[in-house]
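[1] Just need the structure, nothing else, for what follows:
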Amino acid sequence: MAAPITHIVLAEKVFNKYFPDRDKKQFYVGTSFPDIRYFGGIDREKTHFSGLTLKEFVNDDSFIAGVKFHSLVDILREKYMRERGLYSLFPESEFLTQAAKVFEDRILYRKIDNWKKVVTFFNDIQEGELKYDLNRVDIEKWHSLLRNYLRQPPNTDAVIEKYISDMGRPKEMADKMISVLQNIKQVDVATKIINDFYDNFESLVDEKPVIGLSVV
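    From the prediction side, this is the model:
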């Protein structure tokens, strides 16, 4: 899976081309919604899909199209990063993949100029979110987490610590992720892989994803 900033950045990259008649706010909230599962209360299978292609959901309503786009991004991203060897550039850690995703968010954050507007998309709950039999309080907590995280790139220890804390995870996890980020073997190579994925994303979205690829 990708982290929150990457999901928004890739939605922004293709929204006008593939979803010009959809509501941008609902689409972005939808594409950010599936990872609410980390709060518990909903099974991954209800918000994540395998074997998707863009043409299968391009005509769905704005929120659902966003939800399904999330899965497409997760699968294409994981396949690309494994093939390019991104994870091999990070030191071994139980939280290597989480740290790599935060690094990716750092690199891609600059691709959007008006994050202030994006943050406002999460000021209220969308009707589509209420159809998943979730506690309204948990949806509000998820929106608060996203607003806090999206306001700035995750370039500081404090931002990472806040993000991990808001996810309900221990500070030890944040500390280990920060250590990984401080010891990337080849930052320039890792940065190029991420920028190449962004640049080539439109050419990837119509390819058939690998069904059954493990995405966490």
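[2] okay, CA-based contacts and neighbour counts for the rest of this
    Noted.
[3] Neighbours of the residue nearest to M1 when sequence neighbours are not counted, how many?
    Nearest non-adjacent residue to M1, counting by Cα to Cα, 6 or more residues apart in numbering: D74, 4.2 Å away. Neighbour count for D74, taken as other Cα atoms under 10 Å: 23.
[4] So D74 versus P154, what's the distance?
    Separation of D74 from P154 (Cα to Cα, to the nearest Å) stands at 20 Å.
[5] Same question for K162.
    10 Å.
[6] so who does I5 touch?
    D105, L108, Y109, L150 (Cα atoms under 8 Å, 6 or more residues apart in numbering).
[7] and what of E12?
    I112.
[8] again with L54
    Contacts of L54 by Cα under 8 Å, 6+ apart are F69, L72, V205, D206.
[9] how near is the second one to D21?
    Between L72 and D21 the distance, using Cα to Cα, works out to 20 Å.
[10] One more, so I can put them side by side:
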Amino acid sequence: MIVSFIPFVVQAAGPIMHVALGERWLALYAPQYTEDEKKLFLLGTVFPDIRYLGVIKRSQSHFKGVTLAKVYESNSPFQRGMLFHSFVDEYREKFVRNSTVEKQFVEVPRHLQGTFLKLVEDQIVHDRQDWAKFRMFLSSIPEEEKIYGIDIQSLTQWHTGLTVYFTTLPSFILTQVSLFDRGILTLDAPTVKLWSTLLPRYATDPKMQKYVDELFLSFEKTLTRKSA
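    Now for the predicted structure:
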């Protein structure tokens, strides 16, 4: 299923947020990277969530207590990306806990508000950047992904799904799925249909736009402070 990779864990950032923040890390910590090294780093930032396809254990792709220093100390661009993924998840989790943003989602059950927030974030950031280069990066599967023993069919499914996700808005994907009266993983069909209309509404809300701006500003301050 094309959308089966969409993350459904409360504390995890979405693919678009991971790549957007990863580009900011590259600009500050690795401006000397070649295009191929940038590709490997950014693919590494999203690769850990291939676990949603059921082909790898979370313990193999996610790490606890990752610092920016640990990310920088790694010699491999791809491994740096994977470590950065865990750093972003933990950083974002703390940021969300300290905010009251989820309380705005009055139509969404409490246990699903974290999932909905991730999709709102990705919807907003999707519209702010051009993803053509990253989609080009997704057109091939690096050797670094193959060493995890994942079959080529699953790796291809992962890259194809991400290509779709970085091509069209999350709300459009939900709309397409709702046409067939289908659910997605933990979301039943009625929820998918409701979210397909709620998502664009919240993504254009000035309060949500401000929340995303503040998240990026806070993250960039952390990057700058740690690199000083």
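[11] quick revisit: would TSV of the contacts of L54 of the first structure with secondary structure and neighbour count be doable?
    TSV is the format used below for the contacts of L54 of the first structure (DSSP: H, G, I helix; E, B strand; the rest coil; neighbours: other Cα atoms under 10 Å):
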residue	secondary structure	neighbour count
F69	helix	27
L72	helix	24
V205	coil	18
D206	coil	13
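[12] Mind telling me what F41 of the second structure corresponds to in the first structure?
    In the first structure, the residue matched to F41 of the second structure (TM-score structural alignment) is F27.
[13] actually Q104 of the second structure, not the one I wrote
    Match for Q104 of the second structure (TM-score structural alignment): L89.
[14] ok, now which ones touch its match?
    Counted by Cα under 8 Å, 6+ apart, L89 of the first structure has contacts I184, K185, Q186, V187, A190.
[15] Kindly report the same for A100 of the first structure.
    Contacts of A100 of the first structure by Cα under 8 Å, 6+ apart are Y87, F90, L181.
[16] ok, how many other residues are close to the last one?
    By the other Cα under 10 Å criterion, the neighbourhood of L181 of the first structure contains 20 residues.
[17] Which of the three states applies to the residue nearest to it when sequence neighbours are not counted?
    Nearest residue to L181 of the first structure, sequence neighbours excluded (Cα to Cα, 6+ apart): A99, at 6.3 Å. With DSSP: H, G, I helix; E, B strand; the rest coil as the basis, A99 of the first structure sits in helix.
[18] So the counterpart of A99 of the first structure in the second structure versus V192 of the second structure, what's the distance?
    Correspondence of A99 of the first structure to the second structure, assessed by TM-score structural alignment: F116. For F116 of the second structure, the distance to V192 of the second structure equals 11 Å [Cα to Cα].
[19] Also D213 of the second structure?
    Per Cα to Cα, D213 of the second structure is found 27 Å from V192 of the second structure.
[20] Kindly report the same for V46 of the second structure.
    23 Å.
[21] what do you get for Q209 of the second structure?
    22 Å.
[22] ok, now Y91 of the second structure?
    To V192 of the second structure, Y91 of the second structure is 28 Å away according to Cα to Cα.
[23] These two - which one has more neighbours?
    Counted by other Cα under 10 Å, Y91 of the second structure and V192 do not tie: V192 has more neighbours, with 24 against 20.
[24] Just tell me what the more buried one corresponds to in the first structure.
    The equivalent of V192 of the second structure in the first structure is A174 (alignment by TM-score structural alignment).
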